[in-house]
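*Asks:* Using only what follows, build the 3D model:
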Amino acid sequence: MKLEDELKMQQFTDNFQKAYLNILFTGNWLEARMQKSLKVFNITTSQYNVLRILRGQKGQPMSAFAIQERMLHRTSNVTRILEKLVEKGLVTRESKSSNRRMIDVMLTAKGAELLKASDEMANESHLQFARTISEAEALQMSDWLDTIRNEHL
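*Replies:* The predicted structure follows:
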């Protein structure tokens, strides 16, 4: 569906406003779809993001600060997210003896199992996206989005 129909707007100030709103709307739309898919695993998109970051560590601990630097939503309250994941038994959290404010976080076996089970869902989302646009279009879109972010540094 076109953005005009989704937002029930007949006219935009200019094409830049339309593109800007389209990026915001589409990002939220994609995240809502992902959240719906993750509902069966009883985790949020931010929790899923943290679990995937930790899986990439291949068994090595990671600080909460380092996790937050790599998150898609960097404004997320990583402490609260980690607490929820600890409660669910998906990660462990240990304070370092040398600095109690530094926390090492690791993925548990249960967390790794959840990620393995959710991989099919994530791969299906990826494949749906790949069926929508070509690889060249995906590369061009990524380049454009990188350009937008680099211009606003």
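
*Asks:* all contacts plus neighbour counts: C-alpha atoms, from now on.
*Replies:* Fine.

*Asks:* Could I get the full set of strands for the chain?
*Replies:* 62-63, 91-95, 103-107 (DSSP state E).

*Asks:* Ranking these by mean neighbour count, which comes first?
*Replies:* strand 103-107 (a mean of 21; mean count of other Cα atoms under 10 Å).

*Asks:* and this one, so I can compare the two:
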Amino acid sequence: MMPGKLLQEIAQAKPWTCREEEAFLNIARTYEYLAQTLSEFFREYHLSMTQYNMLRILRGAGPEGLNCTEAARRMITHDPDVTRLFDRLEVRRLILRKRSSVDRRVVLASITEHGLELLSQMDEPLCDLHVRQMAGLTPEKLETLIEACEALRP
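*Replies:* Model (predicted):
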């Protein structure tokens, strides 16, 4: 078996303990590369990846919005302080929070028109970025990647 590209990238002479270690570290290295590109993209819109993720969740929830717990459950990456995340988005008038009419203890968050407009501006350029990020994969390899990633999650 030929040494993989990652060994060269990180200048490691010692072979991997097992093939699974090599796979894991390749996923981690690739995520960091892709996340850096995304962070640069989001910086142009004065958003973090986490803020963008929450805006997408709230857009998908529709005008009724979601409570904090449900919104946090749907996030791609876990954020332990969703309340502060909501605070930052509300200050920018991207979301609105209100008490539930059914249960006054529950606070619902929904995306504002301003938030919808921002996401609308980002949709096409972000899709273009993802296409560029995945340009090294044939459609078949892209399908295999998606299937492999999904097989690793419970």
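
*Asks:* After superposition, what is the TM-score?
*Replies:* Once superposed, chain against chain, the TM-score is 0.88 (TM-score structural alignment, normalised by the length of the first structure); 150 aligned residues with a Cα RMSD of 1.9 Å.

*Asks:* which stretch among the strands of the first structure comes nearest residue 13 of the first structure?
*Replies:* Counting by Cα to Cα, residue 13 of the first structure lies closest to strand 62-63 out of the strands of the first structure; the figure is 44.6 Å.

*Asks:* average gap between that closest one and the second structure?
*Replies:* On superposition with the second structure, the mean distance recorded for strand 62-63 of the first structure (mean Cα distance after the TM-score superposition for the first structure) is 1.2 Å.

*Asks:* which residue numbers in the second structure go with that strand?
*Replies:* Aligned using TM-score structural alignment, strand 62-63 of the first structure spans residues 66-67 in the second structure.

*Asks:* Including distance to residue 21 of the first structure, could the strands of the first structure go into JSON lines?
*Replies:* Converted to JSON lines, these look like this (distance: least, Cα to Cα, whole Å):
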{"stretch": "strand 62-63", "distance to residue 21 of the first structure": "35"}
{"stretch": "strand 91-95", "distance to residue 21 of the first structure": "36"}
{"stretch": "strand 103-107", "distance to residue 21 of the first structure": "37"}
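
*Asks:* Quick check: which of those strands is nearest to residue 130 of the first structure?
*Replies:* Closest to residue 130 of the first structure of the strands of the first structure, according to Cα to Cα: strand 103-107, at 29.5 Å.

*Asks:* what sits up against the closest one?
*Replies:* Contacts to strand 103-107 of the first structure, defined as Cα atoms under 8 Å, 6 or more residues apart in numbering, come from residues 51, 54-55, 59-64, 90-96.
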